[in-house]
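Asker: Sequence first, predicted model second:
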Amino acid sequence: MITFELIAILAMIGALVGVLAGLLGIGGGLIIVPALLFLLPKSGVSADIAMQMALATSLACIIITSGSSALNHYRVNNVDMFVVKFLIPGVILGGFGGSFVAEFIPSQYLPPVFGCIVLFLSIKMFISVNVGTVKPLPSAIKTFISGTTIGTISSLAGIGGGSLMVPFLNRHGIEMRKAIGTSSFCGALLAASGMIGFIFHGVGAKDLPDHSVGYVYIPALLAIACSSVLTSKLGVRLTSVLPTKVLKKCFAVLLLIIAIRMLFF
């Protein structure tokens, strides 16, 4: 059942997601998915499909949040298009692949597995705050494979890939602000490919609620996306104010919180 209280809560979540999308280059799925997993069953959505709907709706939201963030970053020259052209093919392929793999993996195993990955990334980011050495960008083939891996894992977890992509880009010499902007650009396309896959699998599924397209729940999509677009520009402005080390620390802390949340969900 759609209520004013539900829409208000989703709008507040969207506002937070918008700031984080602009500031840290993430689409917000790591916040949206747990929130929807908690809220959807209370709104009458069957627990049997709550995980699929949370993942699909999160990816649909990320198309808009990351797209808006990417546009704002592009305007201030924070998107490295040279890197984008090597990452995009693998990211899109991985986005599709993740949605198909999700059909065969029990949903209860996804959060702890991804939590371990995010915990590792958080530790690596903390270590790299005061380390100046970076590795050169891999070859086109290795970058494609990396993009595919990031896309698959991200689609499985219903995220835009920023929590994986930003550390990857920064570790390979992409300055933090450009890593965030580039991640937003790639994340929007990753989310689009993953969402299409979840819609494909959701068409005709049992117990789908009203106002859904496949596994995408339209009321939640609209509430989160509309408010996130309004706040993403604030996050982009903060990247121009905060020094790189502060951004790294913020990102590492966020990853640590997310990892703990995923591991003990």
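Answerer: In hand now; what should we look at? A quick note: this is a predicted structure, and the numbers were derived from the prediction, not measured. Numbering: from 1, shown residues only.
Asker: alpha carbons only for contacts and neighbour counts from here, please
Answerer: Fine.
Asker: Going by neighbour count, list what's buried in whichever strand or helix holds I13.
Answerer: Taking DSSP states H and E as the criterion, I13 maps to helix 4-24. Using 16 or more other C-alpha atoms under 10 Å as the test for burial, helix 4-24 gives 6-7, 9-11, 13-24.
Asker: now stretch 225-244
Answerer: Those would be 225-229, 231-237, 239, for stretch 225-244 by 16+ other C-alpha under 10 Å.
Asker: so where do the helices sit in the stretch 151-265 of the chain?
Answerer: 162-171, 176-202, 218-241, 244-263 (DSSP state H, counting those that start in this stretch).
Asker: can you put those in TSV and add distance to A70?
Answerer: Putting the helices of the stretch 151-265 of the chain into TSV (distance: least, C-alpha to C-alpha, whole Å) gives the following:
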stretch	distance to A70
helix 162-171	12
helix 176-202	5
helix 218-241	9
helix 244-263	17
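Asker: what about versus this one:
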Amino acid sequence: MPAVGDLIWFAAALAGAGAVAGLLAGLFGIGGGAILVPVFYQLFGLLHIDDAVRMHLSVGTSLAIIVPTSIRSFLAHRKRGAVDQDLLRSWLLPVPLGVFSAAVVAASVSSAGLRAIFALIAILVGVRMLLNRQHWRLGTVLPSNPVRAVVGWLIGLLSGLMGIGGGVLNNTFMTLYGSPVHRAVATSAGVGVLIAIPGLFGYIWAGWGAGGLPPFSTGYINWVVAALIIPITLVVAPLGVRFAHALNKRQLEIGFGIFMLSVAARFLYSLS
């Protein structure tokens, strides 16, 4: 059993991660999974959860938490009229299909494999955040199908494998085609809903009957951790929305990029 002091420390870390995740959900239109997954991975290690399911449980629980967080963030952004409803409607099928594809991969890949996937995508996301330039463009109009559908599927796949809400990926896609950053952020909150809900059920299916899971888990979702984090993220997410419409986010992008590269290094080190 872990020491009481260690449990208190990680309880504080969970609370802090929940607050940061909620803030990021509103600020960048992301679910905060990039913050939550590394924290959960350390927590489950402290609790001596089997390494074979530790990373899967971290990703699945993160997606469960993103469900209410992304819904609340999306509703707050939609109230401001900033959401690209047309893009969301066109992704009602491709994004969830990508997420279910991720669940199929998660059901068969090892913990080390899932950590490697997370690390590689985190490197790409971190570099993108550090090097992002508003003037970079691939066009002035979002592409139509089949390109749009393929992009939606990829966003769902990569996000499902990382346990994130897809905001960074969608922000990149929309801004590269000339969408205002605030519109991209607002729409990303809706993309998070399309990712988190099927991701929740996908990771329940992927982990159904798996051994080594802690109590109060359904598949790769641990409801105790989810219940502790969700209230914090719900309270903080609207604050992030207000910041998103008031702040220059470049410094925050740099900080988030550095964090992602640090997380990637941590997971790559664990594979050595």
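Answerer: Noted; the coordinates are in hand. Keep in mind that what you see is a predicted model, and the values were worked out from it rather than measured.
Asker: Give me the TM-score for this pair.
Answerer: The TM-score (TM-score structural alignment, normalised by the length of structure 1) is 0.90; 262 aligned residues with a C-alpha RMSD of 2.2 Å.
Asker: picking that back up, from the contact counts, what lies against the helix holding I13 of structure 1?
Answerer: Applying 3 or more C-alpha pairs under 8 Å, 6 or more residues apart in numbering; DSSP states H and E, one finds that helix 4-24 of structure 1 contacts helix 29-42, helix 47-75, helix 176-202, helix 218-241.
Asker: Which stretch among those helices approaches V83 of structure 1 most closely?
Answerer: Proximity to V83 of structure 1 (C-alpha to C-alpha) singles out helix 176-202 among the helices and strands packed on helix 4-24 of structure 1, at 7.8 Å.
Asker: circling back: mind putting the helices and strands packed on helix 4-24 of structure 1 in TSV, distance to G94 of structure 1 included?
Answerer: TSV is the format used below for the helices and strands packed on helix 4-24 of structure 1 (distance: least, C-alpha to C-alpha, whole Å):
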stretch	distance to G94 of structure 1
helix 29-42	16
helix 47-75	13
helix 176-202	8
helix 218-241	22
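Asker: mind checking what T172 of structure 2 lines up with in structure 1?
Answerer: Structural alignment (TM-score structural alignment) places T172 of structure 2 against P167 in structure 1.
Asker: ok, that match - contacts?
Answerer: Contact analysis of P167 of structure 1 by C-alpha atoms under 8 Å, 6 or more residues apart in numbering lists 121, 125.
Asker: ok, now with 7 Å
Answerer: By C-alpha atoms under 7 Å, 6 or more residues apart in numbering, the contact list for P167 of structure 1 reads M125.
Asker: same thing with the one 10 residues further on?
Answerer: The contact partners of R177 of structure 1, by C-alpha under 7 Å, 6+ apart, come to 78, 239.
Asker: Swap in 10 Å and give it another go.
Answerer: With contacts defined as C-alpha atoms under 10 Å, 6 or more residues apart in numbering, R177 of structure 1 is in contact with 23-25, 73, 77-79, 166, 170, 183, 236, 239-240, 242-244, 247.
Asker: counterpart of it in structure 2?
Answerer: Structural correspondence for R177 of structure 1 with respect to structure 2 (TM-score structural alignment): H182.
Asker: now that match: how far from A244 of structure 2?
Answerer: 7 Å (C-alpha to C-alpha, to the nearest Å).
Asker: burial count for the residue nearest to I7 of structure 1 when sequence neighbours are not counted?
Answerer: Setting aside the residues directly before and after it, I7 of structure 1 is nearest to A223 in space (C-alpha to C-alpha, 6 or more residues apart in numbering), at 6.0 Å. Using other C-alpha atoms under 10 Å, A223 of structure 1 is surrounded by 21 other residues.
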